[in-house]
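**Student:** With the sequence up front, the predicted model follows.
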Amino acid sequence: MTNKVIPYGKQSISQDDIDAVIDVLKSDWLTQGPKVPAFEQAIADYCGVNFACATNSATSALHIACLALGVGESDIVWTSPISFVASANCALYCGAKVDFVDIDLDTGNMSPSALEQKLISAKKIDSLPKVVIPVHLAGQSCDMQAIYQLATKYDFKIIEDASHAIGAKYLDKPVGNCEFSDICVFSFHPVKIITSAEGGMAVTNSKKLDKKMKRLRSHGITNNPNEMTESSHGPWYYQQLELGFNYRMTELQAALGLSQLKQLDSFVRTRNDMAKKYNRAFANSNIVHLTQSNYCYSSYHLYIVRLTHSGIAEHKSVITSMREQEIIAHLHYIPIHLQPYYQELGFSEGDFPNAETYYKQAVTIPLHPTMTADEQQFVINTLIGLV
């Protein structure tokens, strides 16, 4: 094997992508112009959803999604402890309280049965969540129909954190169609399925929510006379109706995203083919990969295995040893409730046992379309040799 480092994830940039960005650089528009709404429409069309709101990151999209649903200081938001901290932080930005729902160890996703039990208990003490944010770990959708049925019964809203899952399917429909959610959020960070360098998107079937999010991403400002509190003073006039943010996506990002979107299905097919190769290679070993539900088609943003017969010391040793071989094994994620900041909020070890067990076992190994067959085989041989 060469001395080339094999990252766990990597963007795949074509000449068409480069040309698309150069065309914008030569145009009259660099920040807000025609590419942003074109990218929004293309994502909406791809997902089969009515509206899409582009942002400068998925974190920003999660924040304004919470605000659009009215999350505030007296509210509670639940999410998964196995995610990046943004899935929980977005609620704290709104002044809300955050709590977590334990995962299903086989999938790494929020457990509908754990959610139901937590809802039953919360109802007894009048502490039901206003919003639940399921996280589609590694590109596989949570069981959204089951979660939606609970939302109907217990009266909470749903934001799908699909940062990993653009191009995935649930019940043979694209993730992001919002059949079982109010808003769905995607990420276009460089290691995601497609990239806009940085960027996010919040999709919804609600015109009201879309309008709210688009205003919040741009300082709370409108230039639409129909939304103003008085007659417009002229073509230059705008009004700030609420406190918003500078969360806008640029033309450069949108142009790259539009170009990347053309390759999305190909990227996802390649990722699934590579995942199948890993699955076959690990079939008769102590390496257990996350289960893919038969009602899901994963986009395989990540390939995560669990070392079920290892202790935490051996677990660390495997990741360290792989990195010594120039294979950037990683761990997605440290349970959010164990972060020092969240422990100061009252969370502690033992609160979410499955998430904590997962953390002691999980390893993310490289999977991205730029990997060669030889590189993937080297990863397979190295990992099997270590466990």
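**Tutor:** That came in fine, so what should we check first? Numbering: from 1, shown residues only.
**Student:** Going by C-alpha atoms from here, please, whenever you check contacts or count neighbours.
**Tutor:** Fine.
**Student:** residues touching residue 55, list them.
**Tutor:** 61, 199-202, 217, 247-249 (CA atoms under 8 Å, 6 or more residues apart in numbering).
**Student:** Of these, which belong to strands?
**Tutor:** If you go by DSSP state E, these have 200-202 in strands.
**Student:** circling back to that earlier point, let me have the contacts of residue 55 in TSV, extended by neighbour count and distance to residue 22.
**Tutor:** Below are those laid out as TSV (neighbours: other CA atoms under 10 Å; distance: CA to CA, whole Å):
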residue	neighbour count	distance to residue 22
61	32	26
199	26	18
200	27	21
201	27	23
202	33	26
217	24	26
247	24	23
248	23	20
249	24	17
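**Student:** Around residue 355, count how many other residues there are.
**Tutor:** 26 (other CA atoms under 10 Å).
**Student:** The residue sitting nearest the centre point of the chain sits in which helix or strand?
**Tutor:** Note on the chain: the residue nearest the mean C-alpha position is residue 163, at 1.7 Å, using CA atoms, centre = their mean. If you go by DSSP states H and E, residue 163 is not part of any helix or strand.
**Student:** pretty sure it contacts residue 59?
**Tutor:** No. Look at residue 163 against residue 59 with CA atoms under 8 Å: they stay out of range, at 9.3 Å.
**Student:** Is there a neighbour count for residue 1? I'd like the number.
**Tutor:** Residue 1 has 8 nearby residues by other CA under 10 Å.
**Student:** Use this one as the comparison:
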Amino acid sequence: MKNSKPIPYGRQHITQEDIEAVTSVLQSDILTQGPYIEEFEKKFANYIGSTYAVAVANGTAALHLCALALGVNSSTKVITTSITFAASANCIHYCGGSIDFVDIDEQLYLLDFDKVEKQIQSKPAGFYNGIVAVDFAGQAIDLEKLRKLANTHKLWIIEDACHAPGGYFTDSRNIKQNCGNGTYAELAIFSFHPVKHIATGEGGMITTNDKSLYDKLILLRTHGITRKPELLIENHGGWYYEMQELGYNYRITDFQAALGISQLKRATEGLQKRKSIARKYNAAFAQIESIVTPSFEDGHAYHLYVIQVPDRLDLYNYLRSKNIFAQVHYIPVHLMPYYKQLGWKKGDLPLAEAYYEHCLSLPMYPTLSEEELNYVIECIIQYYSK
């Protein structure tokens, strides 16, 4: 078995159509705040099934704006998972709030609802304000169940769906609920980083069904400034604008939006390829006792294909020697030095920590060829045959 070309865990897919879409904007008169942004927002909202969408600079900016729109401040306390990218927790700290991490479900690697409820009940009524729920790896969290829990304790929900455009869960009425569609969460966010399903270089999107939150996000995205005549307190003429809140420059560019529109056309096709890769991995590793594979679910968006193995470091190094660049997702956020300074320590979340000790993300992206996929599988089988 030989492979001279590196195989990463994730890779963007840029076509000639994508290049032409970007080039057309670069050759136009407007590069930043042009018509493609609104078009991208409308088409993405339609794809997800939400009423509104707000395009922003990146997924982290999306999370920050969600926290601001929900009024997070120094008295706000929020629950989230530790198996996520740091931004899922950091966004609350940006606004002066604080985070309590809750352990994961052993099978799904998502927030364990029983543990969430236990954590809430361990504090006085009204102690917590919200939950940041993460669709980790593309596995859709059951927001209907979480919504019932949140309603009981008067909590809002931000859904971090960065890994899960096109993912869904089926609710108690047997209705498919797309990740980010706004049925059960106040706000949801997506990322368009190159390794995600839809790539715009950097970029993100917030989705919601709440008009008041949508209006607030639009204002906060652009320095808190508005030019809309109907919203102005005063009006000195056609040039006039007002800064009505302390906002941020979290805008996306028009050429990024054009790329996003072009990429969105292939979103369904790319998702089906990811599912095909997951099926093939699962079948190939079914008889290897040392590998725990994710159970296959049609609603899983498979941003990541994560296995659990007893000898993660050895396998990681072996694959790198074969030019296969598997990755680890994620180092538990509560064990990062910043959060350890706030009092978190090893042993606080035993299931999240055990997951981290054994997890490995294998190559998963739509342009992974059959030859490359077979090579990855053969290398892993060869490793365990020893």
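**Tutor:** Thanks, I have the structure now. Because the structure is a prediction, the values reported are computed rather than measured.
**Student:** circling back to that earlier point, between the ones in strands among the contacts of residue 55 of the first structure, which is closest to residue 121 of the first structure?
**Tutor:** Taking CA to CA as the measure, residue 121 of the first structure lies nearest residue 202 of those, at 31.0 Å.
**Student:** What is the equivalent residue in the first structure for residue 199 of the second structure?
**Tutor:** Residue pairing (TM-score structural alignment): residue 199 of the second structure is matched to residue 195 of the first structure.
**Student:** Can you report how many residues neighbour the closest residue to its match other than its chain neighbours?
**Tutor:** The shortest distance from residue 195 of the first structure to any non-neighbouring residue, by CA to CA, 6 or more residues apart in numbering, is to residue 188 (4.2 Å). Using other CA under 10 Å, residue 188 of the first structure is surrounded by 25 other residues.
**Student:** what do you get for residue 131 of the first structure?
**Tutor:** Count around residue 131 of the first structure with other CA under 10 Å applied: 24.
**Student:** so it sits right up against residue 87, yeah?
**Tutor:** No. Using CA under 8 Å, residue 131 of the first structure is not in contact with residue 87, being 11.9 Å away.
**Student:** start to end distance for stretch 351-368 of the second structure?
**Tutor:** 31 Å (CA to CA, to the nearest Å).
**Student:** Just tell me the aligned range of it in the first structure.
**Tutor:** By TM-score structural alignment, stretch 351-368 of the second structure lines up with residues 354-371 in the first structure.
**Student:** how about the matching stretch: buried residues?
**Tutor:** 354-369, 371 (16 or more other CA atoms under 10 Å).
**Student:** How about stretch 156-165 of the first structure?
**Tutor:** Buried residues in stretch 156-165 of the first structure (16+ other CA under 10 Å): 157-165.
**Student:** same check, this time on stretch 285-305 of the first structure
**Tutor:** Neighbour-count burial for stretch 285-305 of the first structure flags 287-290, 296-305 (criterion: 16+ other CA under 10 Å).
**Student:** circling back: and the gap between the residue nearest to the centre of the first structure and residue 202 of the first structure?
**Tutor:** 10 Å.
**Student:** so what's in contact with those two at the same time?
**Tutor:** By CA under 8 Å, 6+ apart, the residues touching both residue 163 of the first structure and residue 202 are 58, 185-186.
**Student:** Make JSON lines out of those residues and add distance to residue 265 of the first structure, neighbour count and secondary structure.
**Tutor:** Conversion of those to JSON lines gives the following (distance: CA to CA, whole Å; neighbours: other CA atoms under 10 Å; DSSP: H, G, I helix; E, B strand; the rest coil):
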{"residue": "58", "distance to residue 265 of the first structure": "21", "neighbour count": "26", "secondary structure": "helix"}
{"residue": "185", "distance to residue 265 of the first structure": "19", "neighbour count": "30", "secondary structure": "strand"}
{"residue": "186", "distance to residue 265 of the first structure": "16", "neighbour count": "28", "secondary structure": "strand"}
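**Student:** I'd like those residues as TSV, with distance to residue 232 of the first structure appended.
**Tutor:** Listed next are these as TSV, based on distance: CA to CA, whole Å:
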residue	distance to residue 232 of the first structure
58	33
185	34
186	35
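**Student:** now, which of these sits nearest residue 344 of the first structure?
**Tutor:** Looking across these and measuring by CA to CA, the closest to residue 344 of the first structure is residue 58, at 25.4 Å.
**Student:** Run through the helices of the second structure in chain order.
**Tutor:** 16-26, 35-48, 59-69, 87-94, 113-121, 143-152, 211-221, 254-264, 267-285, 312-321, 337-340, 350-358, 370-385 (DSSP state H).
**Student:** Which one of these lies nearest to residue 234 of the second structure?
**Tutor:** The nearest among those, by CA to CA, is helix 211-221 at 16.8 Å.
**Student:** and that closest one, what does it pack onto?
**Tutor:** Where contact means 3 or more CA pairs under 8 Å, 6 or more residues apart in numbering; DSSP states H and E, helix 211-221 of the second structure is packed against strand 52-56, helix 59-69.
**Student:** Could you dump those into a markdown table with distance to residue 279 of the second structure added?
**Tutor:** Listed next are these as a markdown table, based on distance: least, CA to CA, whole Å:
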| stretch | distance to residue 279 of the second structure |
| --- | --- |
| strand 52-56 | 32 |
| helix 59-69 | 29 |
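**Student:** what's the most buried one of these?
**Tutor:** strand 52-56 (a mean of 27; mean count of other CA atoms under 10 Å).
**Student:** Give me the mean distance between that one and the first structure.
**Tutor:** On superposition with the first structure, the mean distance recorded for strand 52-56 of the second structure (mean CA distance after the TM-score superposition for the first structure) is 0.4 Å.
**Student:** how far off helix 254-264 does that strand point, in degrees?
**Tutor:** Put simply, strand 52-56 of the second structure runs at 130 degrees to helix 254-264, going by axes from the mean of the first three to the mean of the last three CA atoms, to 10 degrees.
**Student:** Strands - which of the buried residues of stretch 285-305 of the first structure land there?
**Tutor:** The strands, defined by DSSP E, take in 287-289, 296-297, 303-305 from these.
**Student:** Near the match of residue 199 of the second structure, how many other residues are there?
**Tutor:** With other CA under 10 Å as criterion, residue 195 of the first structure counts 26.
**Student:** if we can go back for a sec, of the helices and strands packed on helix 211-221 of the second structure, which is nearest residue 267 of the second structure?
**Tutor:** strand 52-56 (16.9 Å).
**Student:** is it possible to export the helices of the second structure to CSV including distance to residue 183 of the second structure?
**Tutor:** Listed next are those as CSV, based on distance: least, CA to CA, whole Å:
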stretch, distance to residue 183 of the second structure
helix 16-26, 32
helix 35-48, 11
helix 59-69, 16
helix 87-94, 20
helix 113-121, 19
helix 143-152, 8
helix 211-221, 14
helix 254-264, 22
helix 267-285, 21
helix 312-321, 39
helix 337-340, 32
helix 350-358, 28
helix 370-385, 37
